[in-house]
Every structure is written in structure tokens, then in C-alpha cells.
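Let me see the structure of the following:
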Amino acid sequence: MTADTKIPPPGVALARGPPATCEYEASCAHAIETSLGIQGLGVHREHDRIVREIARTVDGTDPFAAVVRASQMAMVITDPLQDDNPIVFANDAFCTLTGYGRDEILGRNCRFLQEADTDPVEIGRLREAIEGRVPVEAQLLNRRKDGSLFWNRIYLSPVFEGDALTYFVASQVDVTSEKARLTRLETDREALEREVERRTRDLSRSEERLRFVLQAGRLGSWSLDLADMRFVASETFKLALGRDPGDPLSRAEYETLIHPDDRARRDVAVAECIAGHGDYDVEYRIVKPTGEVRWLKIRGQPFYGADGAPSRLAGIALDVTERKHAEAHRALLANELNHRVKNTLATVQSIVAQTLRANMSPQETRDVIQGRIHSLAAATDVLTRESWDGATLAAVAATALAPFRTEGDRRITIRGPEVMLTPRLALAFSMAFHELATNAVKYGALTSEVGRILLDWDIIDGLRPETLRLTWRESEGPPVCPPTRRGFGSRMIERALADELQGRAEIDYRPDGVVFIAEARMPDIRRPDQSRSPA
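Purely as a prediction, here's the structure:
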């Protein structure tokens, strides 16, 4: 059939022309058309004629006739000029495929193989192709003579002689196994899709949980591709670096944020990790764009490619600035505590040694040592409450004199502006107040029922630098006589305290009562405000 072949429209009577000259074409259907040269007869006579023609041409030169007869592919020829387009030829392969004998096949329409479950859409496609006299491929569920079902793939082609349609040739293949395999594949595909969907859903949930954990723990994540050195940082990490979380961050930009003094140490840690010497674990400083310095703890591990070489580093980042500050503060406190303990032990040792040199009875010696150590302990308590940053003069005085103020302010009055003492001055004043009060109980104003003590201090603004002047004044006690010798307490007050104050500390044994005056320069003393704070 050539491109100029004219096919009559559906409904127009089909006429058979004379046998065409045998011309070989590329399609099997056209080859059958040109080689057989058959005219319409009765079904069985037509079949016999086709068989004789095939037998004759097999011994001749036409190879396509031999193909039709000997082919393992089931083939039938139908005659559209007869009523209901019956089968007029069936090869042995078709008989084998269906289980029917040739006498049971010839004269019947191909639909006799159809099953109730045969796809009506595919049947419709076949009917449209037959009515339109065009080739078609369809796949139908058919039933064999023994009742077994099979999937039949049909390749239907029209055969023309000149302009007239003469036959339909249908090649058929049992694709049951293929269909079953495709069904299994489809089932497996659907199961795989469900599994992929489930795992994708689980992965999404895991990512959400991980994202929550990272954000809740303020953990940033990062990765570095060792091939192209592409650096990826999470939003939390960018925030820790002082960057906008929506802006990209390259490795070169990140490198500029690392503190210059820490880059070499960081580079060594990276090199050791890549060399296979363990995970990446290092702490270093970064400098934010604002100039603020922060500490980061970076942990990561290498990931390896198929060749066994590391291809990527990935891990987490945590801002540990507060921890670093806390560690530094703890170290400072430990050093300060060590220093304070040594000083305290030295002070206790000095108290005991000096007290033992005095000419006192064992009972008096014990009482004096206990009192002085108690005063030292009380001053230490005040400093401890203030985290050893110092203490107010009012608090030191109130604590040191508390054992002697059984009647409150009636016997001992404390007043003065709010000033802060360094830890060393707080201890020195506490010991001095204890010694003065002890002497007042033994020899001074507190030996009588009406004796009084006024502890007063103020800031002398007229002096440069500003000076704190403190006065201890006893009154209404027995007459005072200057001592014939100075004991440890007096020496500690006048010498040791004067050295600590970098000023003066003097005891005046006046007949009407002891007066103690101490002066200290204000650079060693902090004055929060000018309010007076009676204790």
C-alpha cells in the first residue's frame, strides 16, 4: 500500500480487486497482502485456499508465507467482507495458544475468547480501529478452551488490495507472565512508595525534633564540603556569630570572625580530624561584627567517600561564653580563697602567739584567744555574704560589736555614712573593734551600768585626697589611767591597722574615757551614697 492509497470511509462497500503483484514491504501485514493474492470465498474454503497458497509459496521464493505458517507467534486472518468479520485463517501457534482446534475457530469472531472481566475500554479501542481500518495494539483478558485465563496482547493490522480493504491480520502473544510480573512490580512500587512516604514522614518528624532540640539547646549546626570548601551554617549558628540568619555565610567570611590568636589552634584541630586522629573538638573565640568577643565550642566528625578519604566535616556549635566566664570567676575565687585561707591562718597564728606572750592565766588566755578568733570569724562571715567583694563599715561594726550590744543602742551607738571597705580593711577594722570592746568590758565604759560608747565616722571633704575619719569614744565609765605597757591588742590596733589604712590609728587614754581615732584615704574606700546608716 502506497501513500496514494485511498481508503473508503466506514459504511461504504468494500470491493476486492485483482491479486496484486508481490511487492515486499517492511511490515508483515503488507507482505502477507502482497504475497497471498487471495479473493473472498467461504470461510473454510478461504482457509484452505490460504493454506494452499502458503504451501505453494513456501516452496517458492516468498519467505513471509513460511513465517505465517511456521511462526511461534499466534496469528489469525479475518474477513471484514463477511458478516461479523469471521476468522478465515489461524496458524498452529494460535491453536496451541487457545487450546481450540481449527474447526472450532474458523468462522467465529475473535470475541469468542473474551471473558466477562475483559476490559471494555480495550475492546472499544479494537472496535474503533476495525471501523477506522487502522492498526492498533490492545491487551485483553481471554479464556482458553480449558477455562484458564491468559492475557493476550494483540497487534491488529488491516490488509488492502489497491484501495480496497480485504483482510485483518492479528498477531497475538501470551503476556500473562509479563502481566503478572508487571502487577507484582506495580504492587512492589506502591509498597515502595508507601514505605518512602512513611520514611519521608518519619525523617521530617526527626528533622523537626532535631531542629527543636538544637534550638532549645541553642546548638548551631554546620557542615564543610572538603572538595569545594563549601560552608553551610544553620540559623542558630549564624545568630551566635552575630550574623543575620537569612544571609548566606561563606567559609572565607567565617574565617574572618575567628579570633586571630585562636586560628592556629583551630587549624591544628581540623588537620588532626581530617588525618583520622579522632573527632573535631575545639573551643575558640570569635569576634562579632559589633566587636563583641564570644567563646564557641565546636564539635564535629568526618564523613568519608567511596575511596575512603574524608569528603565532609559536619557537627554542632555552642556558645560557651557564660561557661568560660564562670570558669574564670571560679578560678579567681579559688585563688582568692587560697589567699584568704593563708592570711586567716597566719592571722590566727599571730593572735595565738601574741596572746600566749602576755602574762595571763590559762583561763584568761583561752578566753582572749576565743574572743579574738570569734571576731575574726564574724568579719569573715560578713565578707562571705558579700562574695568577698568587700563589706560596708556599718555591717563590719555591727557584726563585731554584736556580742557587746546586749542592750542595743543604749550602751553602744554606731553611726556614719555608707562606705564600702576592701576585704583587708574589713578584717582589720573588725579585729580593732573587738579589741576596743573587750578592753571597754574589762577596764572601760562597759564596766559600769551607765557607761556608753559612740562609734562614729564621716568623710572629711576638705582634705585631699578625701579621708575617712573614724572615732571610738567612751564616756561615763570609771576614770582611765594610761597602761604601763602595751599588749598585743593595743599594738594590733595602732600598728597593724595603721598599716592597712595607710593612714593613722591612735588610742588616747583620756581620764574621762578612751578615745580611738583612725583615718584612711578614700581611694581605698568606696562610698555608694552620702546617706548616714545607723547600725
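
CA atoms for contacts and neighbours, from now on please.
OK.

Excluding chain neighbours, what is closest to Pro479?
Pro511 (5.1 Å; C-alpha to C-alpha, 6 or more residues apart in numbering).

Alongside the first, I'd like the structure of this one:
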Amino acid sequence: MSEALWYSNHMAEAPPGGIDRARLALIAVERSHMAMVISDPNQPDNPIILANPAFLALTGYTAEDIIGRNCRFMQGPDTSPESIAIIRDALAREIDVTEEMFNYRKDGSAFWNRLHISPIHDDSGKLIYFFASQCDVTSRRRAADLERSEQLLLKEIDHRAKNALALVQGIVRLSRSDDARHYATAVQGRVHALANAHTLLAVGNWQRVPLEVLLRSELVASGAGRVEISGPEVAVDVPQVQPVALVLHEIVSNAVKHGSLSSPTGLLDIRWHADHDGVAIDFAETGGPPTLPPATTGFGLSIAETIVSKQLNGRLQLDWNASGLHSRLTIPNMAMA
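This is a model prediction of the structure:
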């Protein structure tokens, strides 16, 4: 006789000369590939009185381990309290319940268990047993979680692609030049700055990018030398990285083409600090050619002003003084790291 029947043969006795339906039911439970247990709510703590081989195989326990114990031994640290409450309520109300919950095997390994519990009443309506079936649905849950993750990832990729395309469209629309070669060069430089920012995001697993890293990347791309930078650690949020990169590109490129860095003796000093609810970045040019009025400089600073006001909700202040252009870029909602 099997373990399951050995521990449950007190449940029914064959009537003389009759069909032992209870014993046939027990044989069916024993031979089923579905994990099943029966508990006795009329004993203290509703203990298990029958467990079929499929249940023992699923959980790794022996019959001696579990007979006489409440089923809660399968719960663990990640078992949902909400699921436990749902099951307790159904048991108290003596109604059917089906719940998927995180359970644990004897060896400590976890699995998603689709648990179904039904009350069993006698002819008088008295509750005599609870029947419970268990099914390991871990693979299905993982597949569903993976599908949801993939859908979220695709939505995020679509969102990022649209943002990048919007920035490129803005670059093409705002860039202008009477010379086709100059126009192509300007657009190429701006798209390259956008691509650099995208690379920094991808390498960093789409997490916030340190301002200094973003700035140094632009200085290298622009071939800017004689630049001093200093400031506390600041992290640029993901949605701000590409717009900030474009603004930095315009300011640095203007210094290289028209400002202090166009002269072998010129310098560019970049410092940043906390400013109210954001960060202020100061660009001070010295030692370059005579400061030119805004109308005679490149169109890039106008693009920068548009990006700062429309996409970053910030401010770009330009001070055209005798010593060189001094710019202050103020970006709200940017915190110290």
C-alpha cells in the first residue's frame, strides 16, 4: 500500500458487498499526476491527513515530514500576505478558492504554486475535509513576466527613439546656413553630439550620467583644448542627457569657432554649482579675439537658447563683455549626486 493510502486508510471502510467509492477515490488521488492533499479541519490547526505521491514529488517532502502538519510550512519570505489572507478567508467561509502564490520546497527552492482548495461536506452539510490541489506554474509565470518586460522595453525603446528623432528634426529645422557645406557640417556636429550622449546612456545602462562625463565627452569630440572644469558631482537625469549634450555642444563649438578657443592664447573656464532647485553652469571665455556681437556669431547659440527654454525649462544667459563671452546655463530639477 502506498504512503498516501497508508496515511489515509482510516477515512473509509469498504461496505460489505458494496462498491468502496471512497477507496476508489483515494486510488484516483494517489495515481493522479496532479499534486493533492486532504486536510482535516475538525482537528486542531487543520492538519494534512493525506498527501499523494505527486505532491511529495513536487515539494520534496516525505509523508512523515508533513502528515499532521498545517500546509503553511510551504510559505516563505516572498509568499504574499495578500494571498495568505485570501486563502484564510475562503477557509473560514468554507468556499472554493484558487490562488497563485510563491511557495517553497523542502530544499528551500521556490516555485509559483497554483493552489485550489475546495471544502468537502457530509450529507448533513457538516464540513469534514478540505481538498487541495497544487500545480507548479513557475514556467508560465516567468514567460508572462518576460513578455511584460519585453513589452515595457519595446515601449521604452519606442519612446527613446521618438525623443531622439524629435531632437534630430529640431536640429535640421533650426540649423541654417547660406553655404551647403557649412550647413552639413553644423548638422553633422549636432547629430554627433546627440549620438555621443546616446552612447553614454547605453553604456551606463540608461542610468543618470555624471555632468562631468557628459562635458568631457563633448570637449573631446569638439577638439577643445585649454579648458578648465570644476564642480561638485552632479548627475543628469536620463530625459535631460541628450538636450543638455546639445546645449554643451553649441556653447563649446561657439568658443572653438568664434570665441576664446579660436585663439592660441584663449582659455575656457567651466564651473558649476547648486542653484535654487537645480544647477548653474558658468562658461567664462578669456584671452580670445575681441568679443563679437551676437548677430555676427554662429547661429548655434540661438539653437541652444531654444533647447534650454523649450526642452529643459531652464535659462541660458549670455554676457558679451570685453574680456570674452560669459555664459550661464541654469537647469532646474538637476540634483547633486
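
What lines up with the residue nearest to Pro479 of structure 1 in structure 2?
Correspondence of Pro511 of structure 1 to structure 2, assessed by TM-score structural alignment: Ala322.

Am I right that that match is in contact with Pro293?
No: using C-alpha atoms under 8 Å, Ala322 of structure 2 is not in contact with Pro293, being 10.7 Å away.

if I look at those two, which residues touch both of them?
With contacts taken as C-alpha atoms under 8 Å, 6 or more residues apart in numbering, Ala322 of structure 2 and Pro293 have no neighbour in common.

Against which helices or strands is the longest helix seen in structure 2 packed?
Ranked by number of residues, the top helix in structure 2 under DSSP state H is helix 138-174. Other helices and strands packing on helix 138-174 of structure 2, by 3 or more C-alpha pairs under 8 Å, 6 or more residues apart in numbering; DSSP states H and E, are strand 110-121, helix 180-203.

got CSV for these, with distance to Pro243 of structure 2 and mean neighbour count too?
What follows is those, written out as CSV (distance: least, C-alpha to C-alpha, whole Å; neighbours: other C-alpha atoms under 10 Å):
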stretch, distance to Pro243 of structure 2, mean neighbour count
strand 110-121, 44, 19
helix 180-203, 8, 17
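
want to throw these into TSV with distance to Leu56 of structure 2?
Below are these laid out as TSV (distance: least, C-alpha to C-alpha, whole Å):
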stretch	distance to Leu56 of structure 2
strand 110-121	14
helix 180-203	47
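
Among the ones you listed, which comes closest to Gly231 of structure 2?
helix 180-203 (20.0 Å; C-alpha to C-alpha).

Now do the same contact list for the equivalent of Thr380 of structure 1 over in structure 2.
In structure 2, the residue matched to Thr380 of structure 1 (TM-score structural alignment) is His198. Contacts for His198 of structure 2 (C-alpha under 8 Å, 6+ apart) come out as Gln242.

related to what we said a few turns ago, distance check, the match of Pro511 of structure 1 against Thr286 of structure 2.
Separation of Ala322 of structure 2 from Thr286 of structure 2 (C-alpha to C-alpha, to the nearest Å): 9 Å.

Who has more neighbours out of those two?
Thr286 (21 against 12; other C-alpha atoms under 10 Å).

Tell me the spacing between Glu100 of structure 2 and His273 of structure 2.
If you go by C-alpha to C-alpha, the gap between Glu100 of structure 2 and His273 of structure 2 works out to 52 Å.

circling back to that earlier point, angle of the longest helix of structure 2 against strand 110-121?
Computed by axes from the mean of the first three to the mean of the last three C-alpha atoms, to 10 degrees, the angle separating helix 138-174 of structure 2 from strand 110-121 equals 130 degrees.

SS state for Asp178 of structure 2?
coil (DSSP: H, G, I helix; E, B strand; the rest coil).

residues in contact with the nearest residue to Ala240 of structure 1 once chain neighbours are set aside?
Leaving aside its sequence neighbours, Ala240 of structure 1 sits nearest to Asp319 (C-alpha to C-alpha, 6+ apart; 6.6 Å). With contact set as C-alpha under 8 Å, 6+ apart, Asp319 of structure 1 has these partners: Arg218, Leu219, Ala240, Arg294, Trp295, Leu296, Lys297.

Give me the distance between Asp319 of structure 1 and Gln301 of structure 1.
19 Å.

same question, Ala358 of structure 1
71 Å.

Checking Val279 of structure 2 next. Helix, strand or coil?
Taking three-state DSSP, the label given to Val279 of structure 2 is strand.

circling back to that earlier point, relative to Glu283 of structure 1, how far out is the residue nearest to Ala240 of structure 1?
10 Å.

can you list residues touching both of the two?
Common neighbours of Asp319 of structure 1 and Glu283 (criterion: C-alpha under 8 Å, 6+ apart): Trp295, Leu296, Lys297.

Look at the residue mapped onto Val220 of structure 2 from structure 1 and tell me its secondary structure.
Residue pairing (TM-score structural alignment): Val220 of structure 2 is matched to Ala402 of structure 1. What three-state DSSP gives for Ala402 of structure 1 is helix.

sorry, back to before: go through the contacts of Asp319 of structure 1 and name the one nearest Val68 of structure 1.
Of the contacts of Asp319 of structure 1, the one sitting nearest to Val68 of structure 1 (C-alpha to C-alpha) turns out to be Leu219, at 76.1 Å.

My read is that that closest one contacts Gly315, right?
No: if you go by C-alpha under 8 Å, Leu219 of structure 1 and Gly315 don't touch, sitting 9.9 Å apart.

quick one: which of these two has more around it?
Counted by other C-alpha under 10 Å, Leu219 of structure 1 and Gly315 do not tie: Leu219 has more neighbours, with 22 against 19.

List the residues that contact that one.
Contacts of Leu219 of structure 1 by C-alpha under 8 Å, 6+ apart are Val213, Thr236, Phe237, Ile316, Ala317, Leu318, Asp319.

What of Ala428 of structure 1?
Ala496, Leu497, Glu500.

the strands in the stretch 201-337 of structure 2, which residues?
Secondary structure of the stretch 201-337 of structure 2 by DSSP state E, counting those that start in this stretch: the strands cover 209-210, 227-230, 235-236, 267-275, 278-286, 315-321, 324-332.

Now do the third one: which elements does it pack against?
Using 3+ C-alpha pairs under 8 Å, 6+ apart as the contact criterion, the elements in contact with strand 235-236 of structure 2 are strand 209-210.

Which part of structure 1 matches the strand it packs on?
Going by TM-score structural alignment: strand 209-210 of structure 2 matches residues 391-392.

any idea how far Arg285 of structure 2 lies from Val279 of structure 2?
I think there's a mix-up here, since residue 285 of structure 2 is Glu and not Arg. 20 Å.
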